[in-house]
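Enquirer: here is my input; please provide its structure:
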Amino acid sequence: MATNAELAARRQLAVPRGVASAYPVFAARAENAELWDVEGRRYVDFAGGIAVLNTGHRHPRVIAAVKEQLELYTHTCFQVAPYEPYVELAERLNARAPFKGPAKTIFFTTGAEAAENAVKIARAATGRSAVIAFTGGFHGRTMLTMALTGKVLPYKKKFGPMPGEVYHLPFPVADHGVTVEDSLKALDFLFRADVEPSRVAAIMIEPIQGEGGFYEAPRDLMVALRTICDEHGILLVADEVQTGFARTGKLFAVEHSGVEPDLVTMAKSLAGGFPLAGVLGKASIMDAAEPGGLGGTYAGSPVACAAALAVLDVIEEEKLCDRADALGARVKDKLAAVARRNDTVAITGIRGPGAMIGFDIVKSRGAYEPDAEATKRVTAAALEEGLILLSCGVYSNAIRILVPLTVSDAVLDEGLAKLEAALVKAKG
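Expert: Alright, predicted model coming up:
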C-alpha cells in the first residue's frame, strides 16, 4: 500500500487545491472512535468526519442495515419508483419534530441541498424572496448557501457576486463584543434600511454555530426571533446539519431553547456516514411547492435511508442523548482543569451542551485576544500525539470536539490525554 507521502503527491497532481484536507494522513480503516492510516498508525478521532459520525465509524447496526438493503436494490430514484425506507424514515422523523402539529420530511443528499431547499420551500410557502442569516454561520458551498454563509474566508473568496436578497445579522457572542440587543437592533435597522419584513421569507439560524466557533444562540435571541417571525409572517429555519441527532443531548439542538422552528435542515449524522440530508417542517409549509419542484436524482438514497433508520435505533437503544451529556461533562471537566494550568497555551470559553464542545485559544489568560497561530500549533501537535482534532471560528482560534457518542470511556480518556499533551507542546 502507498505511503501518506506518496498519496499526498498523487493527490496534489490529481485533485484541485480548492478542496482542502486538514492533514496529510490517508485513512485505511476505522472503527468507532479510532482510525488507522495507510502506514498503520492509529489515531483517536475527535473530529467524527465533521459531526457525521455520532454513532461512530462503522456501527454494526448501521453496517448490517446497509448490507441488507444492498441485497434488495441500491437506486430507483424516489421520483420514479418510490420505496418504503424513505417513507418510514420520514414518518419516524416527523414523529420527533421539534414543533407541534403535523410534520412532513423530504430528503436530499448534502447539507447544502437541505439549506437551499429550505429556502425554496420558504419562498413557495410565503410568496416572498428575501432571506436573513447570521455572521459566522455556515450553510454550505453552493451559490445560494455561500450567500447564506456569514464568513468570507475561505468560503466566498473569488466566487462572487453572491445571489441577491440575502442579508446578515451579527451573531451574539459576548467575547466578540456582540449582544442579543445588538443583533435585534441590527434587524430593526435592516427592516428600515434594506428590506421590509413583508418581503422576508425566512430567517435561518444554527442553534449552535458550527464553523462559526461552537457558539450557542442565546435563548433570548431565539425567543425574540420567534416573536418577530410570527408578527411578520416570516418562517424560522433551524439549521441542524451539524447539531442534530443527539450531539447536544437532544435529538435536535433547537429543543434546548424551547422555541419551535417552522423548518429544520438535517444532514451529517443522520445516516451514520452515508450521504443523506433532509428538510423537516410543518406539513402545510412543506406542501407549498408544486409537484416536481423539489427532489433530486440521488435524493433520499435507499441505502442511506436504511442506514438512517438504524441510526435512529442506535440513538434510542444506546441512549445517546444521555451519553452525550455524560461525555460533555467529562470533557469540560478535563478542559477546566487544563485551563487552570500555566504550562499550556491559554484557553478560555469552554462551552457547549451535550458533547458539542468548543473552547478558544487566546494569547494570554484573563483577556480575549484570539491566537490563530497557537491554534494551528495545537492541531498539529495533536496529530503528532495521535489525535485527529479540528479548529474553527470566525477568528480561527476555536477548537471543536466532535468525538463519536459511542466512544468508550477508555478511548475518550486517551484522547483527552493526547489533547492535554498537545496544549502543552503548543506553548513551546
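Enquirer: could you use CA atoms for every contact and neighbour count after this?
Expert: Fine.
Enquirer: how near is C321 to T248?
Expert: According to CA to CA, to the nearest Å, C321 and T248 sit 7 Å apart.
Enquirer: intersection of neighbour lists for the two?
Expert: When contacts are counted by CA atoms under 8 Å, 6 or more residues apart in numbering, the set common to C321 and T248 consists of G354.
Enquirer: these two: who's more crowded?
Expert: Remark: of C321 and T248, T248 carries more neighbours, 28 against 22, as counted by other CA atoms under 10 Å.
Enquirer: nearest residue to the middle of this protein?
Expert: Centrality entry for the chain: nearest residue to the mean C-alpha point is Q242, 1.5 Å, by CA atoms, centre = their mean.
Enquirer: how much space between that residue and A288?
Expert: On the measure of CA to CA, Q242 and A288 end up 26 Å apart.
Enquirer: just the strands in the stretch 51-200 of the chain please.
Expert: 103-108, 130-134, 166-169, 200-205 (DSSP state E, counting those that start in this stretch).
Enquirer: helices and strands around the first one, which ones?
Expert: Helices and strands in packing contact with strand 103-108 are listed as helix 84-95, strand 277-282, helix 283-286; criterion 3 or more CA pairs under 8 Å, 6 or more residues apart in numbering; DSSP states H and E.
Enquirer: just the second one next, same as before
Expert: With contacts taken as 3+ CA pairs under 8 Å, 6+ apart, strand 130-134 sits against helix 143-148, strand 166-169, strand 200-205.
Enquirer: by contact count, what packs against the second one?
Expert: Contacting strand 166-169 under the criterion 3+ CA pairs under 8 Å, 6+ apart are the following elements: strand 130-134, helix 143-148, helix 180-193.
Enquirer: now do the helices in the stretch 301-428 of the chain.
Expert: Secondary structure of the stretch 301-428 of the chain by DSSP state H, counting those that start in this stretch: the helices cover 302-317, 320-339, 372-385, 409-427.
Enquirer: so what touches the last one?
Expert: Residues from elsewhere that reach helix 409-427, judged by CA under 8 Å, 6+ apart: 33, 44-46, 331, 334, 338, 343-345, 374, 377-379, 381-382, 385-387, 403.
Enquirer: quick one: buried residues of that helix?
Expert: L412, G415, L416, K418, L419, E420, A421, A422, L423, V424, K425, A426 (16 or more other CA atoms under 10 Å).
Enquirer: now swap in the third one and tell me
Expert: For helix 372-385, a neighbour-count test (16+ other CA under 10 Å) marks A372, A374, T375, K376, R377, V378, T379, A380, A381, A382, L383, E385 as buried.
Enquirer: now do the contacts for the last one.
Expert: What it means is E385. Counting by CA under 8 Å, 6+ apart, E385 touches K418, A421, A422.
Enquirer: another one to check against the first:
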Amino acid sequence: MTIVDTASATLTGGPSLPQERRLVTAIPGPESRRRMERKTQAVAAGVGTTIPVFAAAAGGGVLVDVDGNSLIDFGSGIAVTGVGNAAPRVVEAVQAQVAQFTHTCFTVAPYDSYVEVAEALNRLTPGDHAKRSALFNSGAEAVENAVKIARHYTGKQAVVAFDHAYHGRTNLTMALTAKNQPYKSGFGPFASEIYRAPLSYPLRDGGLSGAEAARRAILHIEKQVGAENLAAIIIEPIQGEGGFIVPADGFLPALADWAAANGVVFIADEVQTGFARTGAMFASEHFGIVPDLVVTAKGIAGGLPLSAVTGRAEIMDAPQVGGLGGTYGGNPLACVAALATIETYEQEGLVERARQIGRILFEKLGALRDADARVAEVRGFGAMVAIELVHPVTGEPDAALTSRVAAAAHAAGVVLLTCGTYGNVIRFLPPLSMPDHLLVEGLDIVADALASIGTVTA
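Expert: You can find the predicted model right below:
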C-alpha cells in the first residue's frame, strides 16, 4: 500500500511534501529564534513549546519550519494528525464547507454533518448496543460532559480516576488528572467528589497480575468511596501523558465487570488512543471491553478541534433537553473534517498501517532495550509506543536522561515528545502517513542520541 507520494513539491503542506529529513540551519534556525522572541512578548509564559521551531508546512511524516528545515514528526501534534497533516480528503471537505457556511450553532439551526459524525461514532465505537453521541470542542470538554452525563443518569456524584491519569486542564479534569507539574500546581481548589484508585503498572507494581491489580483497585474503591456513591469510573485504556502505561491482561475487564454489576458507568477516555492509533479503531478493543461511554478527540478530525462522547442510548439520553451542547460544539468545519478523516482511516487501511508501524517500532526499540540497560521497557500498541528510561543500576526513573535524549533528537531534526508521571518516558506517535524510511531513520537518530550520552554505571 502506498501511503505517501514522495515526489517533491512546493511548501503547501500535505503528503506532496518531500518525505525527507533536511537540516539547512541549526535547530532552531535564525527565523524561528526571531519568532520565538516575538512569541515571548505576545503569548502568556504558561504556554510552552516542546521544540522551538515555527511550522511553515507539514504532511506525510515531516514538519517543515520557517527556516526550511524538514523534521521527522514523531508527535503528530500529540496524536492528532493520524491521517497526516493537510490530508487531501480533509482539505477538500473543509474548503467546500467554508464556502457554504462556517457556523450556525447546532443547537440553534442544525446541519447534516453533525448527525453524520454522530452516526459514524455510533457505528465505530465498541459494542452493538443502541448508542447516541454528542459533540464538543476538546478532550477536556468531552470528559467533563461524560462525567455530567454519568452523574445525571445514576443520580450519584462520586467519580474515580486512576494513578498516572491525564484527563485535561479544566477544573474538573485537573481534579481527575494525577500529575501535579505542570498541570495542577497553583490552580486549585479543584472539583469535589473525585477519588483516585491504583492502576495496573506492570513495570512498577511488584509483578501483580491484571486480576490482582483489579482486586486491589476495587477494594480501594469499595472501602474509600462505596459503589452506592459512585457515578462513574474513568480510565484511559492505555494511559497517555501518564507514560503510555499498558495495564496487565485482565485488569480492564475486571473493572468493567465490577462497574456493570454495581450500577457504575464505565467511561473509557480514548482521547489519545482513539481512531486507529493503536492498531485498532479504539484501544478498548485490544482488551475486550465495551465501555458504557467513550470519550474521543485528537485523531477524530485531522487537526480541526472536535471531540465527542458516545455511549449507551439510555445513558446518553438521560440529561434534559438543553443540558448538553455549547456554542461551538460540532462546528460544521470540524464535522466535515471528521467525516473525511474517518473515510481516510477506513479507505486507506490506516488501522493496518498502524500495526505495520508498531512492528517496526517494537523491532527497533526492542533492540535498543536489549542493548542498553537504561531502557527498562518498550510498551504500547500500534503507532502508540514508548520507552521508559531508568538508572541502569537502581532502576529509578531518569528524567534528566530523558530530557537530554529528546533535546539531542530535536537538534538532529526529529520532533520527539516525552511524558510520564516521573518525566522519564519517550513516546512515539508518528502520523500513520509516515513512510517506513522516515520511521527507521528517526528511530536510528533516537538510538544514536541515547548512545551519545553515555551509560551511567554508578
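Enquirer: if we can go back for a sec, now the helices and strands packed on strand 130-134 of structure 1 in JSON lines, with distance to G272 of structure 1 and mean neighbour count?
Expert: Listed next are these as JSON lines, based on distance: least, CA to CA, whole Å; neighbours: other CA atoms under 10 Å:
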{"stretch": "helix 143-148", "distance to G272 of structure 1": "23", "mean neighbour count": "23"}
{"stretch": "strand 166-169", "distance to G272 of structure 1": "32", "mean neighbour count": "20"}
{"stretch": "strand 200-205", "distance to G272 of structure 1": "24", "mean neighbour count": "26"}
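Enquirer: now distance to V223 of structure 1 too, for these, in CSV please.
Expert: Formatted as CSV, these follow (distance: least, CA to CA, whole Å):
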stretch, distance to V223 of structure 1
helix 143-148, 21
strand 166-169, 16
strand 200-205, 13
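Enquirer: how many residues are close by the aligned residue in structure 1 for E228 of structure 2?
Expert: Aligned counterpart of E228 of structure 2 in structure 1: S198 (TM-score structural alignment). By other CA under 10 Å, 15 other residues sit near S198 of structure 1.
Enquirer: is it true that S198 of structure 1 touches G233?
Expert: Yes: the pair S198 of structure 1 / G233 is scored as a contact, 7.5 Å apart, by CA atoms under 8 Å.
Enquirer: what do we get in structure 2 for H168 of structure 1?
Expert: Checking TM-score structural alignment: H168 of structure 1 goes with R196.
Enquirer: I misspoke; the intended subject was K282 of structure 1.
Expert: K282 of structure 1 maps onto R312 in structure 2, by TM-score structural alignment.
Enquirer: who touches the residue nearest to that match when sequence neighbours are not counted in this structure?
Expert: Nearest non-adjacent residue to R312 of structure 2, counting by CA to CA, 6 or more residues apart in numbering: K131, 4.6 Å away. Counting by CA under 8 Å, 6+ apart, K131 of structure 2 makes contact with N122, T310, G311, R312, A313, M316.
Enquirer: again, only this time at 6 Å
Expert: Counting by CA atoms under 6 Å, 6 or more residues apart in numbering, K131 of structure 2 touches N122, G311, R312, A313.
Enquirer: that one -> structure 1?
Expert: Using TM-score structural alignment, K131 of structure 2 pairs with A103 in structure 1.
Enquirer: ok, the aligned partner of I51 of structure 2 in structure 1 to I50 of structure 1 distance?
Expert: Alignment note (TM-score structural alignment): I51 of structure 2 maps to Y23 of structure 1. To I50 of structure 1, Y23 of structure 1 is 14 Å away according to CA to CA.
Enquirer: which one of these two has more residues nearby?
Expert: Shown here are Y23 of structure 1 and I50; by other CA under 10 Å, I50 has more neighbours (19 against 13).
Enquirer: before we move on, back to that, out of the contacts of K131 of structure 2, who's the most crowded?
Expert: In the contacts of K131 of structure 2, the most neighbours by other CA under 10 Å go to G311, 28 neighbours.
Enquirer: in this structure it contacts V295, no?
Expert: No: counting by CA atoms under 6 Å, G311 of structure 2 stays clear of V295, with 8.8 Å between them.
Enquirer: just the helices in the stretch 51-200 of structure 2 please.
Expert: Remark: helices assigned in the stretch 51-200 of structure 2 by DSSP H, counting those that start in this stretch are 76-79, 88-98, 112-124, 139-154, 171-176.
Enquirer: dump the ones you listed to CSV, plus distance to R33 of structure 2.
Expert: Shown next, in CSV, are the helices of the stretch 51-200 of structure 2 (distance: least, CA to CA, whole Å):
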stretch, distance to R33 of structure 2
helix 76-79, 20
helix 88-98, 30
helix 112-124, 41
helix 139-154, 31
helix 171-176, 32
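Enquirer: quick one: contacts for the alignment partner in structure 1 of A150 of structure 2?
Expert: A150 of structure 2 maps onto A122 in structure 1, with residues paired by TM-score structural alignment. If a contact means CA under 6 Å, 6+ apart, then A122 of structure 1 has A201 as its contacts.
Enquirer: ok, the one 3 residues further on next?
Expert: Listed by CA under 6 Å, 6+ apart, the contact set of A125 of structure 1 reads I285, A288.
Enquirer: and with 10 Å instead?
Expert: By CA atoms under 10 Å, 6 or more residues apart in numbering, the contact set of A125 of structure 1 is V119, A201, I234, L235, S284, I285, M286, D287, A288, A289.
Enquirer: going by distance to I399 of structure 1, which of these wins?
Expert: Relative to I399 of structure 1, the closest of the contacts of A125 of structure 1 is V119; by CA to CA it sits at 30.3 Å.
Enquirer: mind listing what the closest one touches?
Expert: 113, 125, 129-131, 144-145, 201-204, 235, 237, 263.
Enquirer: what's the answer for L7 of structure 1, then?
Expert: Contacts of L7 of structure 1 (CA under 10 Å, 6+ apart): M1, L13, P24, V25, F26, V38.
Enquirer: and it, what pairs with it in structure 2?
Expert: Per TM-score structural alignment, L7 of structure 1 is aligned with R35.
Enquirer: many thanks, we can stop here.
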